[in-house]
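S.K.: can you look at this prediction? I've put the sequence above it.
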Amino acid sequence: MSYLFPTYARWEVEVSHAEGSYLYDTNGKKYLDFVSGIAVCNLGHRPKKVLEAIEEQLQNVWHVSNLFQQPIQEELAEILVRHSSGDAVFFANSGAEANEAAIKLAKKYTGKHKIITFQKSFHGRTFLTMTATGQEKVQEGYGPLAPTFEYLPYNDVEKVKQLQDDSVAAIMLEVVQGEGGVVPGKKEFLQAVEQKCKELNALLIIDEVQTGIGRTGKPFAYQHFDLDPDIITVAKGLGSGIPVGAMIGKEKLKAAFSPGSHGSTFGGNYIAMAAALATVKEIFHPAFLTEVKDKSTYFQQLLEKTLNNTSGFELRGLGLMVGIDCHQNVNDLISTLREKGLLVLPAGPNVIRLLPPLTVTKEEIDQAVAMIQETLLKVSEPSLQ
């Protein structure tokens, strides 16, 4: 009997400890972890500098509330601003909270009410961000949803150009749809969305919860496409496993979030700030990001070579966020890989999602690709087996 709500389809794995790119279960089995806590442990498990920062902060103060000046918040906010197109930061505890703040801010600043998102998007599981998510399976069973959301097809430039609605407060999107199948946005589409925001006097919100903090080889994924968003949301990779989220916005938006307009009891607490500050100092270093790009190229080229010899699979992604569309249900494939000692995720029913830590080595990439090749060959055309 479990005393937990059955909200998760849990694997039959109980983790004992973790280090770097590896998890170890209570039976002593070792797993190469290409889940990374769902794009959270970007520096691998228990990174030394983050651990030291947390331990040092634990000796001083844990929590005082946001009524007090907290210089560590200012230090982290300055780094996030310096590496993005934003000017001010609001700290939350998760990606859903950061997206909730972004939607509230867009409505309050513009005085308008409609938010445009995209089919197969994922923005969170609070009532508002669940409504923003363009997937019926996430919304089923909850009755009438929050009003004034509209969903357009992703990567459809013409549908964006046809949009004419003065009530639109913001258009919100992921540069790479994660839960929707690891689908990168096309540059023409993303830039068309930005142009449409200007035409409608609406804000551009980019959800970088999964793609941000170095995952694609840049601090934020939108930077691959010459975009200038009004609001950026981030969470997963920001705290190396300590819960933290952030909304980054333009200077013009600051007045709309005056005292009392929004808040969070635990948002920006000292422990989360210590973890996040140590994380971004490491990841945003140019040499580190250069290594991520190099390993991303190596990983994708090796997978392409492997899949060229294996029928019926399609590779897509950006940086170290990679999907293999198997054009069939992948649950059994993921289970087989787990038995072999490689942890991967689904992204929808037919896609294997690969999210290695940004610190992954090329040797670990080789090991993972070998296990993937062996597993996929068993379900490819008989002539290739």
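M.R.: Perfect, thanks for sending it. Numbers count the residues shown, from 1 in each chain.

S.K.: every contact and neighbour count from this point should use C-alpha atoms.
M.R.: Will do.

S.K.: flag every buried residue along the longest helix seen in the chain.
M.R.: For the chain, the longest helix by residue count, based on DSSP state H, is helix 286-308. Buried residues in helix 286-308, counted by 16 or more other Cα atoms under 10 Å: 288-289, 292-293, 295-296, 299-300, 302-304, 306-307.

S.K.: hmm, who's touching it?
M.R.: Contact partners of helix 286-308, identified using Cα atoms under 8 Å, 6 or more residues apart in numbering, comprise 214-219, 282-283, 313-315, 319-320, 322, 358-359, 361-362, 365, 369, 373.

S.K.: before we move on, what about stretch 61-73?
M.R.: Stretch 61-73 has contacts (Cα under 8 Å, 6+ apart) with Thr265, Phe266, Gly267, Gly268, Asn269, Tyr270, Ile271, Met273, Ala274.

S.K.: biggest separation within those, which pair?
M.R.: Farthest pair in the contacts of stretch 61-73 (Cα to Cα) is Thr265 and Ala274. Separation: 17.0 Å.

S.K.: returning to that earlier point: from the contacts of helix 286-308, which would you call buried?
M.R.: Neighbour-count burial (16+ other Cα under 10 Å) is assigned, among the contacts of helix 286-308, to 214-219, 282-283, 313, 315, 319-320, 322, 358-359, 365, 369.

S.K.: this is the other structure I want to compare:
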Amino acid sequence: MTAACLMTTYQPLALSFTRGLGTRLWDQQGREYLDAVAGVAVTNVGHSHPRLVTAISEQAGLLLHTSNLYGIDWQQRLAQRLSQLCGLDQAFFNNSGAEANETALKLARLHGWKKGIEQPLVVVMENAFHGRTLGTLAASDGPSVRLGFQRLPGDFIKVGFGDLAALDAVTREFGPRIVAILLEPIQGESGVQLAPPGYLKALRAHSSQHGWLLMLDEIQTGIGRTGTWFAFQQEGIVPDVMTLAKGLGNGIPIGACLARASVGKLFTPGSHGSTFGGNPLACRVGCTVLDIIEEQSLLENAARQGERLLARLRVELSEHPQVLAIRGRGLMIGIELATPQRDLAERAAREQGLLLNVTRGKVIRLLPPLTLDSKEVEMIVRGIVRLL
């Protein structure tokens, strides 16, 4: 139940946690839970990692904020690290995924302005989710998130996710006005929908051919979630723009937009900004997260345990009448159900001590920390089998 002093934007479970460690959380009564949500793909290196505790404590005693009126060493370090990992050249830091996507959309507008396009359009995907600002709502899909927010910016054309014929059709109709494509490599909020093999390569080629920016929203898939640093790396391409958030800060708010140098330089002093974006605390945490993932080989672990979890679920649920599909990559897995099970997350917590997410009422979404081990894989599988 939501407290009366809070706006009713959420419907939280009657459950509150007091501490966490690794893949586990403990509630106010001291009961232990296995966390297969990770704050919706945020705590990738687990709760209360000692390296992060030390980094946060030390930085809090040194310097939290100066603003971008001055150089920030940790910001420069994090930008360099991310650029080396993803193959893009420049970074802009802000506080959230929605802000990172707004940054990308502003770059798309500037790209069109530079080309003399007065009414630029961005191609987006059906069933996408990019955030809750007015701009990112317009780029998203689904009546539930848009209800009551009419007259959204109309600078977007929606096509079916994975539908190259639809892309060809809008290219013929609107091609001279299109400046970019924005999409998630794997659609998370719509139920872990994977792009068909070769789709991102086709979009890369199409964008290059027409002079569009290929912009990838890796807010949920990035920072190791799918078994590589970024999901696009599994397709052998590099986008023009990429957005990050969630796992980059492991719970400390941070967002990032990375771009090729030719795109990043479209911003000039005063054309964009963020008061808190890229502050010393957030960027030191970001650097520490990257260190932990590298030192603990968490990319390899996410790929290995994700394959194990996917395989075990398919074996145990292969003939279950309620299960329509099981899909995923790395530790981003969705189980699509035949009928909505809106109380499933509550029952999982109460009966199994298992925290999971149910999106759109009928897709169980599993997003555990990248530190998950084989015993915990079995615990998740057993818990879901008992629930269904």
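M.R.: Looks like it came in fine. Keep in mind it's a predicted model, so treat the numbers as computed, not measured.

S.K.: circling back to that earlier point, okay, and which of the contacts of helix 286-308 of structure 1 map to strands?
M.R.: Counting by DSSP state E, the contacts of helix 286-308 of structure 1 place Glu314, Leu315, Val322 in strands.

S.K.: output the residues you listed in a markdown table; the columns should cover distance to Gln195 of structure 1.
M.R.: Below are these laid out as a markdown table (distance: Cα to Cα, whole Å):
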| residue | distance to Gln195 of structure 1 |
| --- | --- |
| Glu314 | 31 |
| Leu315 | 29 |
| Val322 | 28 |
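
S.K.: which single one of those is nearest to Gln328 of structure 1?
M.R.: Ranked by distance to Gln328 of structure 1 (Cα to Cα), those are led by Glu314 at 11.4 Å.

S.K.: quickly find the element holding the aligned residue in structure 2 for Val193 of structure 1.
M.R.: Counting by TM-score structural alignment, Val193 of structure 1 corresponds to Leu203 in structure 2. For Leu203 of structure 2, the host element (DSSP states H and E) is helix 199-210.

S.K.: what about that helix, how far off from structure 1?
M.R.: Mean deviation of helix 199-210 of structure 2 relative to structure 1 after superposition (mean Cα distance after the TM-score superposition for structure 1): 2.1 Å.

S.K.: helices and strands around that helix, which ones?
M.R.: strand 213-217 (3 or more Cα pairs under 8 Å, 6 or more residues apart in numbering; DSSP states H and E).

S.K.: angle of the strand it packs on against helix 199-210?
M.R.: 150 degrees (axes from the mean of the first three to the mean of the last three Cα atoms, to 10 degrees).

S.K.: now the helix or strand following strand 213-217 of structure 2: buried residues?
M.R.: Following strand 213-217 of structure 2 in sequence order, the next helix or strand is strand 241-244 (DSSP H and E). Within strand 241-244 of structure 2, the residues that count as buried by 16+ other Cα under 10 Å are Val241, Met242, Thr243, Leu244.

S.K.: ends of stretch 3-19 of structure 1, what's the gap?
M.R.: End-to-end distance of stretch 3-19 of structure 1 (Cα to Cα, to the nearest Å): 29 Å.

S.K.: what comes up buried for that stretch?
M.R.: Those would be Ala18, for stretch 3-19 of structure 1 by 16+ other Cα under 10 Å.

S.K.: which residues of structure 2 does that stretch align to?
M.R.: Aligned by TM-score structural alignment, stretch 3-19 of structure 1 falls on residues 5-21 of structure 2.

S.K.: show residues contacting that stretch.
M.R.: So stretch 5-21 of structure 2 is contacted by Met1, Thr2, Leu25, Trp26, Asp27, Gln28, Gly46, His47, Ser48, His49, Glu346 (Cα under 8 Å, 6+ apart).

S.K.: what sits against the closest residue to Ile157 of structure 2 other than its chain neighbours?
M.R.: Residue nearest to Ile157 of structure 2 in three dimensions, not counting chain neighbours: Val123, with 4.8 Å by Cα to Cα, 6 or more residues apart in numbering. Residues counted as contacts of Val123 of structure 2 (Cα under 8 Å, 6+ apart) are Phe156, Ile157, Lys158, Val159, Ile178, Ala180, Ile181, Leu182.

S.K.: mapped onto structure 1, which of those residues hold?
M.R.: Shared with structure 1 under both residues aligned by TM-score structural alignment, their matches' Cα atoms under 8 Å, the contacts from the contacts of Val123 of structure 2 are Phe156, Ile157, Lys158, Val159, Ile178, Ala180, Ile181, Leu182.

S.K.: for the aligned residue in structure 1 for the last one, pull up the helix or strand it's in.
M.R.: When you say that, I think you mean Leu182 of structure 2. Taking TM-score structural alignment, the alignment pairs Leu182 of structure 2 with Met172 from structure 1. Using DSSP H and E, Met172 of structure 1 falls within strand 168-173.

S.K.: need the next SSE after that strand, C-terminal direction.
M.R.: The C-terminal neighbour of strand 168-173 of structure 1 among helices and strands, as given by DSSP H and E, is strand 176-177.

S.K.: what's Ile365 of structure 1 aligned with over in structure 2?
M.R.: Taking TM-score structural alignment, Ile365 of structure 1 has Val377 as its aligned residue in structure 2.

S.K.: now swap in Gly268 of structure 1 and tell me
M.R.: Per TM-score structural alignment, Gly268 of structure 1 is aligned with Gly278.

S.K.: need the contact list for that match.
M.R.: Asn68, Ile72, Gln75, Phe92, Phe93, Asn94, Asn95, Ile254.

S.K.: which residues of the stretch 251-385 of structure 1 fall in helices?
M.R.: Counting by DSSP state H, counting those that start in this stretch, the segments of the stretch 251-385 of structure 1 that form helices are 270-283, 286-308, 331-340, 362-377.

S.K.: tell me the angle the second one makes with helix 362-377.
M.R.: Comparing the axes of helix 286-308 of structure 1 and helix 362-377 via the same axes, to 10 degrees yields an angle of 20 degrees.

S.K.: how many neighbours does the closest residue to Gly323 of structure 1 other than its chain neighbours have?
M.R.: Nearest residue to Gly323 of structure 1, sequence neighbours excluded (Cα to Cα, 6+ apart): Arg353, at 4.5 Å. By other Cα atoms under 10 Å, 27 other residues sit near Arg353 of structure 1.
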